[in-house]
Structures are given as C-alpha cells and as structure tokens.
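Q: Predicted structure and sequence below. I'll ask about it afterward.
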Amino acid sequence: MNILQVKNVVKQYANHTALNNVSINVSKGSIYGLLGPNGAGKTSLIRIITQITAADSGEILMHGEPLTPKHIQDIGYMPEERGLYRKMKVGEQLLYLARLKGVGLAEAKNRIRDWLRRLDIESWWNKNVEDLSKGMQQKVQFIATVLHQPDLIILDEPFSGLDPVNENIIRDEILALRKKGSTIIFSTHRMETVEELCDEITLINKAQKILEGKKRLIKEDYKTHTFLVETVEKLTQVSNQFRLIESKPNENGNFVSRVKILHGTNNELINEIMRYANIISFKEELPTMHDIFVELVKGK
C-alpha cells in the first residue's frame, strides 16, 4: 500500500526545469531513499510534497486522496537548511512548534521531555538555541520534526553535522519510528547510509527519475556476475569462460580472488576453480549503491 503517490509532476522556474514528468510511489512503513546529485530536483520535489511550493502540473496523492492543506499535519519535514529560532530556548521552541502542529499543551510537554531523555539532552530545556553547536541543533530539529507523530517524515541530510555517537542515536530512532509505523523519505548524498537504512530508492538526475525500486532488487539488476573466492592456494588461471580479475593474500594466510563469469554458471565456475585450488568460501559480489549511483549519473 502506498502512503504517497507522485504522478507526472512538472516544475519549472523561469527557463530552468526542476522536475520533468517525475513519478514516485512510497510504500507505507518504508524508509524511502530520495537520491541524486546537487541540483537534480530532489529539494523541489520535497517542497511540492510539503506544499511549500506547487507543481506546474501533475498530481500528488496522500493516503489515496489528492494532497491538500489538511495533510500538512500528517507530515514532518526536516530541511537541510535548519530552521530553528536562534533566540528562543530549546524547550519553549519545541513547545511552540508542537502547538502549531495541533498537539495539546500537556501532551506536548510530556512528548518533549520524553524525546530529550531519549536523545540524552534532558538538561537542554532552558538552553538558548544560538548557544548550541550545529550537531546539537540538529538533534533539536529532529525532535521538532517528529514531535507531532506524523505519518510521513521527510529528512533532508539528517546526519549532517553529527558526530558518530549522535549519528548512531538518530539512526536508531529513525529505525524505531519505522518499526512503529512511520514512513520516512530520506534525502541524502551518503550512499553508506542508503545501504544501511533504505528499503526503496528513487534516483533523480537532471530533473528526471532515472531509477526506482526496492534496493535489494536494484542491486540484483546491476550485478556484474563477479565472485569473491577464498582459496588455500593462490589462483593464477581460469579458462576463457571466466576472467580472473585479481588474487591477493588475506590476513588468514589464504588468498581472495575476484573472478567474473563471462559465460556459464556459478557451478561451472566452482568446478573450474577446484581444478587449481581448494575453496574455503565463495560469494557473489553485489554492486554498492555508490557504484550504481555513479554509473547512472555519469550516464554509462
């Protein structure tokens, strides 16, 4: 079931086309990666979904019905350009933003205290925002985004400015929100984060969608039939059905070879290698999301 459907959206600014007939489908309860190089159109699409701007043409459905101002309450958005009021204290700012989203006063206070505790910043209630580091402000912004318990959470580069410890804290909270039923659109340049968190992705380049689907299936589609084989002896040759890319020693005193199947089957490759060496392990090398991203954006 899709929580969000974007159908044939076009957005132009003067002589620049930001989005050209873009369609995406975001499954309920998923972490959805919205990927693309700078200037690809990701932010334009997010601003249309959050109703900051409007599309020139196309349709957006949320919960199966046309997107309208009432859906703003169902969306939490953390932009890459942070939007906190620097002169306000952390507690009063979060309380103000929660009340804007329709959360009752007593409930808002309880939720804020709970989130401050979960992010290990309980003492920050009376801190001025301007006195916080970029990473500390990031944690406050994250709380403001999820405080009203939205069905759809949009995070634009949520780990920017965070140290590894706090990055892990926010990552765990994102996974916990998904487990509780939230849907998360995750816009980032960090492919290692996509590998770890995202269930589905869309890749936008030069205003157009060039790839969409489940991460697992996309990686299957782009595999190169290359295998990593650990052997006791060093592999020095294979028949012309295969290509030996490299063979290197590892820390165990064995050898790891990369071998590509040019034509034939996995079993034929195993039998071929066994002619020359004793196999310890054999696994297929799947492309990383970074590899796929670079390949498609460069237009190969």
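A: Arrived safely, thanks for sending.

Q: from here on, contacts and neighbour counts on C-alpha atoms
A: Noted.

Q: check which helix or strand covers residue 115.
A: Following DSSP states H and E, one finds residue 115 within helix 105-118.

Q: Tell me the gap between that helix and the middle of its chain.
A: Between the mean C-alpha location of helix 105-118 and the chain-wide mean there is a distance of 27 Å, by CA atoms, centre = their mean, to the nearest Å.

Q: can you pull the buried residues of it?
A: 108-109, 111-112, 115-116 (16 or more other CA atoms under 10 Å).

Q: From those residues, pick the one nearest residue 229.
A: Distance to residue 229, by CA to CA, is smallest for residue 115 among these, at 46.9 Å.

Q: Hmm, that closest one is touching residue 142, no?
A: No. With contact defined as CA atoms under 8 Å, residue 115 and residue 142 do not form a contacting pair (9.7 Å).

Q: Now do the helices in the chain.
A: Shown for the chain, the helices assigned by DSSP state H span residues 42-49, 90-100, 105-118, 134-146, 164-179, 191-197, 215-221, 266-274, 289-297.

Q: dump the residue contacts of residue 210.
A: Under the criterion of CA atoms under 8 Å, 6 or more residues apart in numbering, the neighbours of residue 210 are 202-204, 296.

Q: what's the answer for residue 103, then?
A: When contacts are counted by CA under 8 Å, 6+ apart, residue 103 touches residue 148.

Q: Out of all residues in the protein, which is the farthest from the middle?
A: Here the centre of the chain is the reference, and by CA atoms, centre = their mean the most remote residue is residue 275, at 43.5 Å.

Q: A further structure is provided below for comparison with the first:
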Amino acid sequence: MLTVAHISKNFGTLHALNDVSFDVHDGEIMGLIGQNGAGKSTTFHSILNFLKFNGAITWNGQPLTADDYNQIGYLPEERSLMPKLTITQQIVYLARLKNQPAKVIKPKINDWMQRFAVKGQPTDKISKLSKGNQQKVQLICTLIHDPQLIILDEPFSGLDPVNSDLLKQAILAAKQRGAAIIFSSHDMSNVEEVCDSLVMLRNGKVVLQGKINDVRNQFGRTRLFLTTDWTADQLADLPQVSAVKALGDQRYRLQLADETAGPAIFDAVTNGQYIQEFSQQPPTLDEIFRTKAGGSNHE
C-alpha cells in the first residue's frame, strides 16, 4: 500500500501542494484529477522522489527504498523515447534501469506488442513508428516488468477509443494481479469507468476524496432521466423539478431541487402503467469536476 501523508511542496511563493494525504491499496485503482496546475504531476514527482517535499510517503509502512523504486512503473505526461533505438533496444534499456535483465524482458516483448496491437516489428526503429505506436511502446516500457506500483500521467492522451480500451484492459489486468495504480486524466469517463476511488486537487489542496460512487452520491441523486409522452411544460410543473431538458425521442432530463421527490414524480408520470425509462442518478464525475474546478462552495 502506498501512503501519502500530509505532503506539501512550495516553488518559491507558489504553494504547489498543501497538506495532501491519501492511500492507494494493493489491487486498487485511484484517479488523481484536477485542472492543469492543480498539483497532479507534482504529487507524482514527489512519490518518485524527483522532488524534495515536506511530509511523508511510504510503501507498506516504510520509506521507499531503491528496490521499491525498481518496482514502480511510471508513464510521464511528456513522452520520451530514443528515436534511434529499435523497439527491443528501447524496452530493454528502460527495463535494465529497473534492474531487470535483458534475458527476462526480451521474451515478453512480442506478447506485449500483440497485447497493445503495436504495428511494427521488435527490430523496427522508434523513429519509424507512428506517434500512436510510439505511445504504446512507452506503455509497454512502463508495464512490462510487472510493477507493484503504477503511476500513469495522462495515459489516455492521444489514444483513440480502440487503443484506450486496450490500455484499460492492461490497467485492469495489473489491478487483478494486485498492483496499486494511480492515473491522472482529464476525461472523467475514463476515471468513472476504471477507478475504484479518486482524489481531486485544486490549487494544491484536496477538495474531493473517496470511492467513486460515494463521491457521486454525496452530491445527491438529483438528475432524473425518463422517457414519457408528457410535455416539457407538464414535467416542469411537477413538485421539486427545477429544470427540464428535452433529449429527443420523448426523452428528458429533469433537475430536482430535492432528491426525495423521485417517488412522487414516478407515481405521477407512470400512473400505474409501464414506462420505458425512469432513472434517478447523482451527477456524473464530469459535472462534479466542472462544479469543483470552478470554485463552488461545496467544499
């Protein structure tokens, strides 16, 4: 388990991190979210010991050692491969920096290239690969040594939906074998789909933290989706409905002033008859992100 305890980091007068704390358990995926400049990369760099900071970061209750750092897989936001090397040379070079022998890594390369659908041969030079395939090679470099702690800084950036799914499968496979995983993303759908928990930073401070469903539910189940032959005006007249948005094909989204109004609205709209859709939900992570990043008073 990774424990980040009350870490702070200043760059001159800039308070990049202010008393940030969280845990990431083995077999858990945590999303670290926030706007640009919120402190996500500084948090990652603190964990990796790239920066000096105040506070404590431990692995299984102990300060991280050189051997522990060999068990970390890190994908930086700024992709950095050496174009003159072949795919095999690049992967082996970075693996050896993690104290992984070439004879252990080389037999795995073909399998990982197939897993990520890399178009090319292990003997191809990095410079000959497309940008997307270069990114997938860097992902292989991050994961091929089966790290116990995986840190991914915007891993989905630049990936199309098919390749994003391949990465999600690899992340979930690493979780299944017990790795602790942190990734940052500006796409809240990725966080909502893959993560068990999240931490949101704003101006270096934690403003949201917890299990995904718990975070969503704390904002109330105030979104109501239904399909009905009622008009928007009729729906707007229902108790505790503060807004109605038509979504097409007789489908609507209602904003509720009070989530407890749901059962009464259900009874009114259905009148004891079948209804194709009636779903009362909390806001999405994307909606919550926009609210919190915008400086709402929901602290």
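A: Here it is on my side, so go on. Everything quoted here is computed from the prediction, not taken from an experiment.

Q: and the gap between the aligned partner of residue 41 of structure 1 in structure 2 and residue 147 of structure 2?
A: Here residue 41 of structure 1 is matched to residue 39 in structure 2, going by TM-score structural alignment. Noted for residue 39 of structure 2: a distance of 24 Å to residue 147 of structure 2, by CA to CA, to the nearest Å.

Q: So which of these two has more stuff around it?
A: Counting neighbours by other CA atoms under 10 Å for residue 39 of structure 2 and for residue 147 shows that residue 39 has the greater number, 26 against 22.

Q: who's in contact with the spatially closest residue to that one that is not a sequence neighbour?
A: Excluding its sequence neighbours, the residue lying closest to residue 39 of structure 2 (CA to CA, 6 or more residues apart in numbering) is residue 204, at 5.0 Å. Residue 204 of structure 2 makes contact with 15-18, 20, 38-39, according to CA under 8 Å, 6+ apart.

Q: Would you write a ChimeraX line that selects the buried entries of those?
A: Typed into ChimeraX, the next command selects the buried ones out of the contacts of residue 204 of structure 2 (criterion: 16+ other CA under 10 Å):
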select :16,17,18,20,38,39
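
Q: Let me know the closest of the contacts of residue 204 of structure 2 to residue 265 of structure 2.
A: Proximity of the contacts of residue 204 of structure 2 to residue 265 of structure 2, judged by CA to CA, is greatest for residue 38, which lies at 40.2 Å.

Q: Identify the residue of structure 2 aligned to residue 158 of structure 1.
A: Aligned partner of residue 158 of structure 1 by TM-score structural alignment: residue 155.

Q: thought its match was touching residue 79?
A: No. Taking contact to mean CA under 8 Å, the distance of 9.9 Å between residue 155 of structure 2 and residue 79 leaves them out of contact.

Q: Neighbour count for the two, which is higher?
A: Taking neighbours as other CA under 10 Å, residue 155 of structure 2 and residue 79 compare with residue 155 leading, 22 against 12.

Q: Can you tell me how far the aligned partner of residue 103 of structure 2 in structure 1 is from residue 96 of structure 1?
A: Counting by TM-score structural alignment, residue 103 of structure 2 lines up with residue 106 in structure 1. The gap separating residue 106 of structure 1 from residue 96 of structure 1 is 12 Å, by CA to CA.

Q: what does residue 53 of structure 1 give?
A: Applying CA to CA, the value for residue 53 of structure 1 to residue 96 of structure 1 is 24 Å.

Q: Over to residue 212 of structure 1?
A: Using CA to CA, one gets 38 Å for the distance from residue 212 of structure 1 to residue 96 of structure 1.

Q: the more surrounded of these two?
A: Neighbours were counted for residue 212 of structure 1 and for residue 96 using other CA under 10 Å; residue 212 has more, 18 against 15.

Q: which residues touch the more buried one?
A: Under the contact definition (CA under 8 Å, 6+ apart), the residues listed for residue 212 of structure 1 are 24, 200-203.

Q: which among those gets closest to residue 182 of structure 1?
A: Nearest to residue 182 of structure 1 among the contacts of residue 212 of structure 1 is residue 200, at 14.7 Å by CA to CA.

Q: could you list every residue that touches that closest one?
A: For residue 200 of structure 1, the contacting residues are 30-33, 212-215, by CA under 8 Å, 6+ apart.

Q: Please pick the buried ones from those.
A: Burial by neighbour count, 16+ other CA under 10 Å: within those this picks out 30-33, 212-213, 215.

Q: And those, which is closest to residue 172 of structure 1?
A: Compare each of those with residue 172 of structure 1 using CA to CA and the shortest gap goes to residue 31, at 12.9 Å.

Q: when you align them, which residue in structure 2 goes with that closest one?
A: Following TM-score structural alignment, the counterpart assigned to residue 31 of structure 1 within structure 2 is residue 29.

Q: Thanks a lot, see you next time.
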